[in-house]
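> sequence plus the predicted model coming up.
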Amino acid sequence: MKHLTILIPDKQMAFNTFACVIGAYDIFKRADQFWQEKGKKQLFKKMELAGESGLSAIHHGLLTIKPEVNINAIEQTDLIIIPAISHNFQQPTVNNTALIDWLVAQYKNGAEIASMCTGALILASTGLLDGKNCSIHWNAADYLKRRFPKVIVKPDQLITDEHGIYTNGGGYSFLNLLLYLIEKYYDRETAIYCAKIFQIEIDRQRQSAFTIFKGQRLHGDEVVEKAQDYLEDHFQEKISIEELSQRLAVGRRSFDRRFIKATGNTPIEYLQRVKIESAKKAFETTRKNINEVMYEVGYADEKAFREVFRKITGMSPLDYKKKYNKEMVIE
């Protein structure tokens, strides 16, 4: 039988921390119950909430949670779940140093580790994510890239699975990670059962459709910032990146290099994301058809527009409009 540890961070707790902890505990308990009802032996002998301190709280004690056991009392565990932490990302390791050392030791001893949303910041602090793929809430992806440059950030992916380390995107998509783990540790039938009981959409792969593109602006490169301003103000027009680099008095190759370093995108990719973000808003809030929106954001080729839209969002323009515009009329 196995041992499950759900971590309670000592600091940087947030409302979503509680959601992750309670959700993980509840769903794994229900999975184990279903597993035994099928006549199989209990899979997880112990499911424990573990932390460094006796009590963790948010908002001056509005919500509190008490770990059942100190992490130092757990010599060996099989699966560790790190919940999301506060969106104050400045120092995810503060007051969690013992926790980080413990995570590294447990992983080396054979434990698997799964992080939910911003819990990836704690996991990245261990160094265990260096050179590995990592998913995190799209709104925290840029921070993770800057703070932990050795981590391969995959903001479009909902779940990553690499060498016994799992990560997932943000918000309540931790529920999808839980179903993924349930299927991996139990079986497909148990995962489907939990999906039905808790009414979670199973097998969701991407968070692209939920991303709100906000160009990376905290890079300190004034030339790139001027370029971003221009692209965002003139995206409906026909823009030549070559002419833009000349306008800013920077050679094209140097311009591309600086732009990628600052934003994580090539200038063309950045322009595409700006166009598609505008198209998404139009589909969400207006009755304009696909072609009207396409021309409005500066595309003349319908095939190219559809391909770029699907590449960025994971959905076709029509499917996106159906999903997010309740006044959608089939076109």
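Nice, I can see it. Numbers count the residues shown, from 1 in each chain.

> going forward, measure contacts between C-alpha atoms and count neighbours the same way
Fine.

> from what I see, I81 and L7 are in contact.
Yes - with contact defined as C-alpha atoms under 8 Å, I81 counts as touching L7 (6.1 Å).

> strands of the stretch 1-150 of the chain, start to end?
Remark: strands assigned in the stretch 1-150 of the chain by DSSP state E, counting those that start in this stretch are 2-8, 44-51, 56-58, 63-65, 69-70, 79-82, 112-115, 133-134.

> and the first one, what does it pack against?
Other helices and strands packing on strand 2-8, by 3 or more C-alpha pairs under 8 Å, 6 or more residues apart in numbering; DSSP states H and E, are helix 15-37, strand 44-51, strand 79-82.

> so where do the helices sit in the chain?
15-37, 97-108, 119-125, 141-147, 174-185, 188-198, 222-233, 241-247, 252-263, 267-285, 290-296, 302-313, 317-324 (DSSP state H).

> and the third one, which residues are buried?
Spelled out, that is helix 119-125. Going by neighbour count (16 or more other C-alpha atoms under 10 Å), the buried part of helix 119-125 is G119, A120, L121, I122, L123, A124, S125.

> same check, this time on stretch 268-288
Applying 16+ other C-alpha under 10 Å to stretch 268-288 flags 270-280, 282-284, 288 as buried.

> for these, which one is nearest K323?
Closest approach to K323 among these (C-alpha to C-alpha): E284, at 8.7 Å.

> who's in contact with that closest one?
K321, Y324, N325 (C-alpha atoms under 8 Å, 6 or more residues apart in numbering).

> touching, the first one and T313? I think so.
No - look at K321 against T313 with C-alpha under 8 Å: they stay out of range, at 11.7 Å.

> who's more crowded, these two?
K321 (27 against 21; other C-alpha atoms under 10 Å).

> nearest spatial neighbour of that one, chain-adjacent residues omitted?
F283 (5.2 Å; C-alpha to C-alpha, 6 or more residues apart in numbering).

> my read: the one you found touches D319, true?
No - the criterion here is C-alpha under 8 Å, and F283 misses it with D319 at 10.1 Å.

> okay, pairing it with this:
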Amino acid sequence: MAKIILWVENGCLFSSVTTLIDAFSIAELWHQAVVDKTSPPLFDTRIVSTTGSRVTARGGIKVTPDGAVTDIESADCIVISPIIPRLDPLPGEMDTLTRWVKALKGKGSIIATVCTGTFILAHMGILDGRRATTNWQYAGLFKKMFPKVILEHEYMITEDDGIICTGAATAVYHLAMHLIKTFGSRKLAAGCSKALLIDPNRSSQEPYMIATPVKNHGDREVLKAQHLMESNFARIGSVDHIAREVGISPRHFKRRFKKATGEMPLKYLQRIRIEVAKEKLETTRDTIDEITWAVGYQDISSFCRLFKQYTDLSPKAYRDTFFNPVLWA
């Protein structure tokens, strides 16, 4: 029986805990009904806080833990619940939590986290030099705060040296299936995926990402260039044209733009066009050819390749996933 310890803290997103517990419960029922009615339980889940005290999760949910972290000397897996960066402070008794996590990892426990819980593991230093993912909306902040971590935020789930990280909120289901496969079987995880309507092939966060351009950089000419791109994206023939419009030499413009926004101007323009194309695929019945021309491209094949590069899906697959005919009838 796998011993799964679920750590909670004031302000944590408690849905990650309940989702895992529910998934494990369904796995137990599925295992007994389909595989072996007489088998012992597969999972033993316990909720702990750092000190054992009651905590208040997001939404005012009161959580009474089963104990403190120091009560747990061994576990098959520890799951760190997420907090919201910038809004929530680091957990209290961080040193105690860090020592506990490192001690159990040294004993062979799997360390897992959900969504922005990656920030907590990174503060502990255990992600330095290792691959990780997190909620894509906080990827920029994470990279600035923890440059030693190899952040691959395009992935839904990563695993490196016994440390598992997941992407945004519902990626917790992928963690659940991963742990059911690890402590149960591949067949059981496949059955649970079907029972819970989880797509096991959804491995990327890229189709869900929304571009959030940096504009608080204080460079007036670069900001003017951004506005020009956003209002004339379909008619812009080259980045050099934008540079001339804002009165900067093309070479200097590219360096300045990258310094201010974190992106080269061509990539920024491409991202604007892809975002507009995504919206049209989601909300209109325009053909892919029409959308290609509307966002400033003439070659359909080149546009489709670029679209997949940014979203991990072809335009057709993206529309199949995100277009809702009921909403846009």
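Thanks, I have it. Because the structure is a prediction, the values reported are computed rather than measured.

> re the thing from before, save the buried residues of helix 119-125 of the first structure as CSV, and put in distance to H137 of the first structure too.
Below are those laid out as CSV (distance: C-alpha to C-alpha, whole Å):
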residue, distance to H137 of the first structure
G119, 10
A120, 9
L121, 11
I122, 14
L123, 14
A124, 14
S125, 17
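
> what is the nearest of those residues to K11 of the first structure?
I122 (11.1 Å).

> which ones are touching R273 of the first structure?
With C-alpha under 8 Å, 6+ apart, R273 of the first structure has these contacts: F213, I312.

> same thing with A190 of the second structure?
Contacts of A190 of the second structure by C-alpha under 8 Å, 6+ apart: none found.

> one more time with 10 Å
M177, I180, K181, I198, D199, P200 (C-alpha atoms under 10 Å, 6 or more residues apart in numbering).

> so what corresponds to it in the first structure?
In the first structure, the residue matched to A190 of the second structure (TM-score structural alignment) is I192.

> A140 of the first structure -> the second structure?
Using TM-score structural alignment, A140 of the first structure sits opposite Y138 in the second structure.

> surely its match is in contact with P85?
Yes - with contacts defined as C-alpha atoms under 10 Å, Y138 of the second structure counts as touching P85 at a distance of 8.0 Å.

> quick check, central residue of the first structure?
By C-alpha atoms, centre = their mean, the first structure has its centre lying nearest to G169, at 2.1 Å.

> hang on, L151 of the second structure packs against T134?
Yes - contact criterion C-alpha under 10 Å: L151 of the second structure and T134 qualify, at 7.9 Å.

> so these two - more neighbours on which side?
More neighbours surround T134 than the other of L151 of the second structure and T134, with 30 against 21 (other C-alpha under 10 Å).

> relative to W100 of the second structure, how far out is the closest residue to the more buried one other than its chain neighbours?
Nearest residue to T134 of the second structure, sequence neighbours excluded (C-alpha to C-alpha, 6+ apart): G167, at 4.4 Å. Distance of G167 of the second structure to W100 of the second structure, computed by C-alpha to C-alpha, to the nearest Å: 24 Å.

> need the overlap of contacts for L151 and T134 of the second structure.
By C-alpha under 10 Å, 6+ apart, the residues touching both L151 of the second structure and T134 are F142, T158.

> how about S86 of the first structure, what's its match in the second structure?
So S86 of the first structure corresponds to I84, using TM-score structural alignment.

> residues contacting that match?
So, once contact is read as C-alpha under 10 Å, 6+ apart, I84 of the second structure ends up touching G11, C12, L13, R58, L90, C115, T116, G117, F119, Y138.

> now those residues: which count as buried?
G11, C12, L13, R58, L90, C115, T116, G117, F119, Y138.

> check these and tell me the two furthest apart.
The widest separation within those (C-alpha to C-alpha) is 18.2 Å, between R58 and Y138.

> and the strands of the stretch 1-150 of the first structure as TSV, adding mean neighbour count and distance to Y230 of the first structure?
What follows is those, written out as TSV (neighbours: other C-alpha atoms under 10 Å; distance: least, C-alpha to C-alpha, whole Å):
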stretch	mean neighbour count	distance to Y230 of the first structure
strand 2-8	22	45
strand 44-51	19	49
strand 56-58	19	42
strand 63-65	14	46
strand 69-70	16	54
strand 79-82	24	41
strand 112-115	25	38
strand 133-134	24	32
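
> now those in TSV, with distance to K226 of the first structure?
Shown next, in TSV, are the strands of the stretch 1-150 of the first structure (distance: least, C-alpha to C-alpha, whole Å):
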stretch	distance to K226 of the first structure
strand 2-8	43
strand 44-51	46
strand 56-58	40
strand 63-65	44
strand 69-70	51
strand 79-82	39
strand 112-115	37
strand 133-134	30
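
> among those, which comes closest to Q228 of the first structure?
Using C-alpha to C-alpha, the strands of the stretch 1-150 of the first structure put strand 133-134 closest to Q228 of the first structure, at 26.5 Å.

> gap between the closest one and the chain center?
Its chain's average C-alpha position is 10 Å from that of strand 133-134 of the first structure, according to C-alpha atoms, centre = their mean, to the nearest Å.
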